[in-house]
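>>> Just a sequence and a predicted model for now, questions to come.
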Amino acid sequence: MDSNYERMRIMGKDLKGKELGRGLSQRPDGRYMARAQVEGQPIVLYGWKLKELKKELALAVDEAKRSTLLPGMDGKSITLSEWFEEWYAKYKAPTLKGGGSPSYKRKFLNYFGVRIGSKFLADIRQLHVQTAIADMLEAGRTSKSVREATGILQNCVEAAIANGLMSINPVVGVIVPKCEKVERRVLSVEEQEIFLDYLARTKSWYEEMYQFMLLTGMRVGEVGGLQWEDIDFANKFIYVKRTLSYQYENGKKTMKLTSPKTENSVRKIPFFGETREILERQFEKVKRKRVDLGERWRQPEELGNLVFLTSMGSPIGRYSVESDMRYVTKQINDMFRTEALYTGGIPKKFERVHPHALRHTFATRCFEKGMTPRTVQEIMGHANYNTTVSYTHVLDDIKLKEAERLGDFLQNKNNDETVEYSGLLGIM
């Protein structure tokens, strides 16, 4: 007898003595009765129409089998990110080399997890998925990477539907536009000054963190996972050893320190410019805040002595940084509009900035100051040289400046100055 699913062995009959099938019978009042058992759980149904009762029985048995497979789970009580962890462990990880892939999980968490991962499965609609896709593209994600993340979501959702956790597939019909190659967002020198000036004037809690990101080119997860023990003040080096990432355990979102993105991501970065002063200010600021909040300070001991924290002492995740940068961008544009009202001019526009844009900006500043591509590659932690080259951008003001230096092409004038192109090769 199958322990997982057993119907009653009694072969039932109708009132005329005709056999109806296992578990089916007809009562003296003419009603039909269907009985089954799943993992010791009895199922008893009644109905006047045998054909409809058989369908109801099949559905009830299927539902009972699913409930024993996923006890306590339904689409109204489990979030997308919680289901992803379940799906990844049971469905995907066994098919991947080595039993899992951190990059595969990061792709989902950093694209859809931070945007709609907290929604219950039963509440997710196509509009939510489409809005998330639009937000990714606006944040500078490429169409290719968004399409890959959407494919992961599709597989995850299909398994949820097969397990009765969702009734519709919100991924069906969504559109990932084929965009032209996205030019990475880089702050010009002027934009960088506006950005930093705003942080200073408003006394932003994250001022030192943003300055640090512009001085190191570190990924937002690496910044979130940086500990004071990773900083060598004597020799002026920062050691990148870990990254802070989101994970779900037993239905609860947690932050964990994991290994960096690639082997080359483990690296050391020299102090640039005001790095020491910024770190010293950060240390004193956090120290004062910890004393002010006392028992309300939320810093988790298991994550070590983190350098950068929220104003309440919590670890800083990607979503928190992205949210703050959206707010800063909005405030700067509001400031521009107010200035335009007083001057009667057209308001300037400060394009949206995302955390990775500060990494792109750092690489660009390095090349503007003549640093070699190989050195930038080591500092950025790129495994591939071409990745480093693709990170650099010749901004419009640099293009114009170089064009002016070359003088008149047709008249061959103003050619006394020799232009060194070796440094520009890494930029182009």
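Yes, it's here.
>>> only C-alpha atoms for contact and neighbour calcs from this point on.
Noted.
>>> if I look at N155, how far off is K92?
Counting by CA to CA, to the nearest Å, the separation of N155 from K92 is 9 Å.
>>> Give me the more crowded residue out of the two.
K92 (19 against 15; other CA atoms under 10 Å).
>>> Make sure that one is indeed in a helix.
Yes: under DSSP: H, G, I helix; E, B strand; the rest coil, K92 sits within a helix.
>>> Contact partners for it?
G100 (CA atoms under 8 Å, 6 or more residues apart in numbering).
>>> Likewise for L80?
113, 116-121.
>>> got it, and E85?
248-249.
>>> next helix or strand past the helix or strand that F336 is a member of?
Assigned by DSSP states H and E, F336 belongs to helix 318-343. Downstream of helix 318-343, the next assigned helix or strand under DSSP H and E is helix 355-368.
>>> Does anything pack onto that next one? Which helices or strands?
helix 207-216, helix 318-343, helix 373-380, helix 385-391 (3 or more CA pairs under 8 Å, 6 or more residues apart in numbering; DSSP states H and E).
>>> on that earlier part again, also compute the angle for the helix holding F336 relative to helix 355-368, please.
Using axes from the mean of the first three to the mean of the last three CA atoms, to 10 degrees, the inter-axis angle of helix 318-343 relative to helix 355-368 is 70 degrees.
>>> Give the buried residues for stretch 125-140.
Neighbour counts using 16 or more other CA atoms under 10 Å place 128-130, 132-133, 136-137, 139-140 of stretch 125-140 among the buried residues.
>>> ok, second structure coming up, stack it against the first:
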Amino acid sequence: MSRRTRGEGSIFQRKDKRWTAQFYINGEKKTKTYRNQAEAKEKLLEVKNALRQGNYCDPHGMTIGEWFDEWLENYARPSIKLSTYISYETYVRAHIKPAIGQVKMKDLNVELLQHFITGKSRSGRADNRKGGLSAKTIKNILIMLHEALKQAVENGLIPRNYAPREYTHPKLKKRKCGSLAVKNSRR
């Protein structure tokens, strides 16, 4: 049995039964956690091959925009309907990338996402008309964010999913119109 050379990388099982792949890049230790040993071995081999070929991309330097491009193409597209994919691609292109696309995944947090959602609900229309996105569009964006960030957690890009499953909308105000009370959805 041959011994590994220094810097070749290793995998080991954690107490929580998940597996960690560990390797060094420019003297800096990198670790990623996976569900099983085979997945950890496969990912470590991918990293070693990318390093050998000189095209390794550090996931901690990945931006939110880059992650969503990756997620749309490799995780969402194969598993969702075409119409849903088109909606998700539009949300990413028209809303996520312009607002928070340049933020590094490692800098993602709850406050950043809350400010993003709040801003979109107030004045986030892509067609430059006044007003914010509809409650339904906000809900759809949150569903997409939650799914994409769930995958990012599984891939070891972020420690937890920062996207809330639900968003608390401000109460709708009633205004009187003649003798009828009408709910005002845009205020």
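Received the coordinates, thanks. The structure displayed is predicted, hence computed values, not measured ones.
>>> Overlay the chains and give the TM-score.
Overlay of the two chains. TM-score (TM-score structural alignment, normalised by the length of the second structure): 0.60; 142 aligned residues with a CA RMSD of 3.7 Å.
>>> returning to what we had before: can you give me the buried ones in the helix holding F336 of the first structure?
For helix 318-343 of the first structure, by 16+ other CA under 10 Å, it's 318-319, 321-322, 324-325, 328-330, 332-334, 336-337.
>>> which one among the residues you listed gets closest to G75 of the first structure?
Distance to G75 of the first structure, by CA to CA, is smallest for Y319 among those, at 24.4 Å.
>>> Can you add distance to I161 of the first structure and secondary structure and give the buried residues of stretch 125-140 of the first structure back as CSV?
Output for those, formatted as CSV (distance: CA to CA, whole Å; DSSP: H, G, I helix; E, B strand; the rest coil):
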residue, distance to I161 of the first structure, secondary structure
H128, 17, helix
V129, 16, helix
Q130, 19, helix
A132, 21, helix
I133, 21, helix
M136, 25, helix
L137, 27, helix
A139, 30, coil
G140, 31, coil
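>>> Which residue lies nearest the spatial centre of the second structure?
Closest residue to the average C-alpha location of the second structure: L149 at 3.5 Å, with CA atoms, centre = their mean.
>>> Distance of the closest residue to it other than its chain neighbours relative to K48 of the second structure?
Spatial nearest neighbour of L149 of the second structure, excluding adjacent residues (CA to CA, 6 or more residues apart in numbering): N161 at 5.4 Å. Separation of N161 of the second structure from K48 of the second structure (CA to CA): 28 Å.
>>> now swap in R93 of the second structure and tell me
32 Å.
>>> And R106 of the first structure? What does it align with in the second structure?
The alignment partner of R106 of the first structure in the second structure, by TM-score structural alignment, is T90.
>>> Doesn't that match belong to a helix?
Yes: residue state for T90 of the second structure (three-state DSSP) corresponds to a helix.
>>> That one - how many residues pack around it?
Counted with other CA under 10 Å, T90 of the second structure comes out at 13.
>>> Kindly report the same for F195 of the first structure.
By the measure other CA under 10 Å, the count of residues near F195 of the first structure is 20.
>>> Do a quick rundown of the strands in the first structure.
Listed in chain order, the strands of the first structure (DSSP state E) span 6-7, 11-13, 19-22, 24-26, 32-38, 41-47, 231-232, 237-240, 243-249, 252-258, 267-270.
>>> what's the most buried one of the ones you listed?
Across the strands of the first structure, averaging neighbours per residue (mean count of other CA atoms under 10 Å) puts strand 24-26 on top, at a mean of 24.
>>> report the longest helix in the second structure, please.
helix 135-154 (DSSP state H).
>>> Show residues contacting that helix.
Residues contacting helix 135-154 of the second structure (CA under 8 Å, 6+ apart): 33-34, 68, 71, 88, 91, 117, 120-121, 158-167, 169.
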